[in-house]
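Asks: Fold the following.
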Amino acid sequence: MEGQGINGLVIGSSQENPNTVPVKTINARTWTSIVECISALGVALNPLVIFKAKSIQEQWFKKDFLAKHPGWHVTFSENG
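Replies: Take a look at the predicted model:
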């Protein structure tokens, strides 16, 4: 759902359609932090995605993305 050029980082799910993952244009550069954790006991915490923004934009997600990924947390910070 986010990207930096052809060979850059892409955030998205390829499980819905393994032949395509949406990528933004090469000029779109933003800071996005992703926090994932698996404890020493093997317990995984739900992922947290932090966008650099003043608010969450609805167009950043497919309408059903969060519904298909229960437990994911999405927030924003002016620092990313």
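
Asks: only C-alpha atoms for contact and neighbour calcs from this point on.
Replies: OK.

Asks: In this structure Leu48 contacts Val35, no?
Replies: Yes - with contact defined as C-alpha atoms under 8 Å, Leu48 counts as touching Val35 (5.1 Å).

Asks: more neighbours, the two?
Replies: Here Leu48 and Val35 are set side by side on neighbour count (other C-alpha atoms under 10 Å), and the busier one is Leu48, at 16 against 12.

Asks: neighbours of Lys68, just the number please.
Replies: Using other C-alpha under 10 Å, the number of residues around Lys68 comes to 9.

Asks: Ile11 reaches Gly3, doesn't it?
Replies: Yes - counting by C-alpha under 8 Å, a contact exists between Ile11 and Gly3, whose distance comes to 6.7 Å.

Asks: compare with the first, here's sequence two:
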Amino acid sequence: MRRSLAMEKRGLKREEIEGWLLANGGEKSGEYRIEGPGWRVVFLEGRTELLGPMHFPVVKLRIEAEEDLFENFLRRFRMHFLRGGA
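Replies: A predicted model of the protein is given here:
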């Protein structure tokens, strides 16, 4: 059984996320999907939001993984892209 979670990442470019996924065993499977052993990430939307004169990338994605891999994969993903405010 697979579990999935949709999320929105702000301040990250799609290329940054793709790079981490590919470095962690993933392979491109079409234009919007990267698949690895027991997991898949689908890019749903990418856009830029404005805050005054600043532009921030926003990426919506869905993470899918086998039940026994899901929590560990999600934890590693979140920890890698954790950002602190200033």
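
Asks: Please state their TM-score.
Replies: Here the superposed chains carry a TM-score of 0.33, computed using TM-score structural alignment, normalised by the length of structure 1; 52 aligned residues with a C-alpha RMSD of 4.5 Å.

Asks: still on that earlier bit, which of Ile11 and Gly3 of structure 1 has more neighbours?
Replies: For Ile11 of structure 1 versus Gly3, neighbours defined as other C-alpha under 10 Å are more numerous around Gly3 (20 against 14).

Asks: Who are the packing partners of the lengthiest helix in structure 2?
Replies: Ranked by residue count, the top helix of structure 2 under DSSP state H comes out as helix 67-80. Judged by 3 or more C-alpha pairs under 8 Å, 6 or more residues apart in numbering; DSSP states H and E, helix 67-80 of structure 2 is in contact with strand 2-10, strand 54-66.

Asks: So which elements touch the first one?
Replies: In other words, strand 2-10 of structure 2. Under the contact rule (3+ C-alpha pairs under 8 Å, 6+ apart), strand 2-10 of structure 2 is packed against strand 54-66, helix 67-80.

Asks: If we use 10 Å, what do you get?
Replies: In terms of contacts (3 or more C-alpha pairs under 10 Å, 6 or more residues apart in numbering; DSSP states H and E), strand 2-10 of structure 2 is packed against strand 39-51, strand 54-66, helix 67-80.

Asks: Please spell out which residues along that strand are buried.
Replies: Ser4, Lys9, Arg10 (16 or more other C-alpha atoms under 10 Å).

Asks: Could you do the longest one as well?
Replies: Of the residues in strand 54-66 of structure 2, Val58, Val59, Lys60, Leu61, Ile63, Glu64, Ala65, Glu66 count as buried by neighbour count, 16+ other C-alpha under 10 Å.

Asks: Now do it against strand 39-51, angle only.
Replies: Here strand 54-66 of structure 2 runs at 160 degrees with respect to strand 39-51, directions being taken by axes from the mean of the first three to the mean of the last three C-alpha atoms, to 10 degrees.

Asks: quick one: contacts of strand 54-66 of structure 2?
Replies: If you take C-alpha atoms under 10 Å, 6 or more residues apart in numbering as the criterion, strand 54-66 of structure 2 is touched by 1-14, 17, 32-50, 70-74, 77.
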